[in-house]
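K.L.:
okay, here's the prediction I keep looking at, along with the sequence it came from:
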Amino acid sequence: MRERRSLHNPLRIMPAARVAVVALIALAGCSLGQRDNRPDARNAGAAHGVGTPLTEADIAAWNIDVAPDGHGLPPGSGDVATGARVFAAKCAACHGAHGEGGLGDALVGGKGTLSSAKPKRTVGSYWPYATTLFDYIRRAMPYNAPESLSADEVYALSAFLLNQNGIVPADARLDAASLPRVAMPNRDGFVPDPRPGRL
């Protein structure tokens, strides 16, 4: 037995027409609820009741990038001997006892290989800035606990790795003033970015 359909029942609208009705209702709802969110004098200081304003301390916890010129380096210092101890305890398991590589990348060696058929890109052979070493260690290492090292430990690790690569002497102590002055062997091996505001 066939079902009787009433032409006057709004719930029995054909599928294509039903889609059109839903779309029209959605558009009408959007236009009724639209707000002018442009920043102007009327709403520039309005509180929307969403989220929590960030404090300078909140921002400082995330604002840890270090520029090639050393801008952003924190207070603190570290020497090669301390860096050797920190490396043995927290880095050698992945990078090898002397930074030669293992589970993690090699950090030492590669001098003179960049123009060869098998370049070895390490901190000492490839990286153009010593500050990048600090920035990377501070953000990403150790692999199982990133951002867990103190600024002094990161300075010490930087000093140790730079010493292992023959860039700083065994008695070097690095800090925010001395680290940017370290001359990396491949500093001139990169092409400057000509765009404004780029280094």
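P.N.:
Looks like it came in fine.
K.L.:
make it CA atoms for all contacts and neighbour counts henceforth
P.N.:
Will do.
K.L.:
helices of the protein, start to end?
P.N.:
Under the criterion DSSP state H, the chain contains helices at 15-33, 56-62, 80-90, 92-95, 130-140, 151-164.
K.L.:
now render these as JSON lines, adding mean neighbour count and distance to Leu174.
P.N.:
Formatted as JSON lines, the entries for the helices of the chain read as follows, by neighbours: other C-alpha atoms under 10 Å; distance: least, C-alpha to C-alpha, whole Å:
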{"stretch": "helix 15-33", "mean neighbour count": "11", "distance to Leu174": "58"}
{"stretch": "helix 56-62", "mean neighbour count": "9", "distance to Leu174": "23"}
{"stretch": "helix 80-90", "mean neighbour count": "19", "distance to Leu174": "9"}
{"stretch": "helix 92-95", "mean neighbour count": "18", "distance to Leu174": "21"}
{"stretch": "helix 130-140", "mean neighbour count": "21", "distance to Leu174": "10"}
{"stretch": "helix 151-164", "mean neighbour count": "26", "distance to Leu174": "6"}
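K.L.:
hmm, Gly102 is touching Cys94, no?
P.N.:
Yes - here Gly102 reaches Cys94: they are 5.5 Å apart, a contact under C-alpha atoms under 8 Å.
K.L.:
so which of the helices of the chain is nearest Phe190?
P.N.:
Proximity to Phe190 (C-alpha to C-alpha) singles out helix 130-140 among the helices of the chain, at 14.1 Å.
K.L.:
also this one, for the comparison:
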Amino acid sequence: MSMRSLVAITLAILAFGGLAMAAGGTRVAHPALGRTATTEDVAAWDVSIGPDGKGLPPGRGTAETGEAVYLAKCVGCHGEKGAGKPNDRLAGGRETLASDQPAVKTVGSYWPYATTIFDYVRRAMPINEPKSLTHDEVYAVVAYLLKINGIISDGEIIDAQSLPRIKMPNREGFVPFARGQ
């Protein structure tokens, strides 16, 4: 056995041993492995929004308001008007919808439901502070993303009633998956 392999194995054993001692010793606040999740723990993460919009929270936003939020919290990763490269692009690509596999996967060319955009932004953005946007800010950012992709017009109000009714350009571009079969 080489010296490099021996060092790697030793470090792995020490790391796993340290984790085991931490789990058996004092309780660690996060991620709280080994304890039963409370109803409150589950409720905080049980916020999925499906295509029908069931579970969308109260709130509203416009593209104009969303642009201000976007410039303050999103432009650093996603670029001006969603032109981030290579994987953080949010706008454009609709011309690739004619192919079997859209080459440019953005909000306007790939996502099948506007409610999914809300769900994702609310949970995961901004990347350095997920779940930090208010419901109004999420609605506004989604409105801005829909506007820069040519899906909605200036002045449209996005809320729990209007968002599920938006027909995304690639809605029919996915094969339905029947769960539980």
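P.N.:
Looks like it arrived, so ask away. Worth saying up front: this structure is predicted, and the values here are computed from it rather than measured.
K.L.:
for Pro74 of the first structure, which of the helices of the first structure is the nearest?
P.N.:
Relative to Pro74 of the first structure, the nearest member of those by C-alpha to C-alpha is helix 151-164, separated by 6.7 Å.
K.L.:
Provide the aligned range in the second structure for the closest one.
P.N.:
Following TM-score structural alignment, the partner segment of helix 151-164 of the first structure in the second structure covers residues 135-148.
K.L.:
average gap between the matching stretch and the first structure?
P.N.:
Mean deviation of stretch 135-148 of the second structure relative to the first structure after superposition (mean C-alpha distance after the TM-score superposition for the first structure): 0.3 Å.
K.L.:
dump the helices of the first structure to JSON lines, plus distance to Arg195 of the first structure.
P.N.:
Formatted as JSON lines, those follow (distance: least, C-alpha to C-alpha, whole Å):
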{"stretch": "helix 15-33", "distance to Arg195 of the first structure": "41"}
{"stretch": "helix 56-62", "distance to Arg195 of the first structure": "26"}
{"stretch": "helix 80-90", "distance to Arg195 of the first structure": "37"}
{"stretch": "helix 92-95", "distance to Arg195 of the first structure": "36"}
{"stretch": "helix 130-140", "distance to Arg195 of the first structure": "20"}
{"stretch": "helix 151-164", "distance to Arg195 of the first structure": "30"}
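K.L.:
separation between the residue nearest the centre of the first structure and Ala151 of the first structure?
P.N.:
Residue closest to the average C-alpha location in the first structure (C-alpha atoms, centre = their mean): Arg139, at 7.1 Å. Counting by C-alpha to C-alpha, to the nearest Å, the separation of Arg139 of the first structure from Ala151 of the first structure is 11 Å.
K.L.:
ok, Leu73 of the first structure next?
P.N.:
If you measure Leu73 of the first structure against Ala151 of the first structure using C-alpha to C-alpha, the figure is 9 Å.
K.L.:
which of the helices of the first structure sits closest to Asn186 of the first structure?
P.N.:
helix 130-140 (10.7 Å).
K.L.:
equivalent range in the second structure for that closest one?
P.N.:
Using TM-score structural alignment, helix 130-140 of the first structure corresponds to residues 114-124 of the second structure.
K.L.:
the matching stretch against the first structure, how far on average?
P.N.:
Superposing on the first structure and averaging over aligned pairs (mean C-alpha distance after the TM-score superposition for the first structure), stretch 114-124 of the second structure comes out at 0.4 Å.
K.L.:
list of residues touching that stretch?
P.N.:
By C-alpha atoms under 8 Å, 6 or more residues apart in numbering, the residues outside stretch 114-124 of the second structure that reach it are 47-53, 107, 111, 130-133, 135, 138-139, 142, 163-164, 166-168.
K.L.:
switch the cut-off to 6 Å
P.N.:
Among residues not part of stretch 114-124 of the second structure, those counted as contacts by C-alpha atoms under 6 Å, 6 or more residues apart in numbering are Ile49, Pro51, Pro130, Lys131, Pro164.
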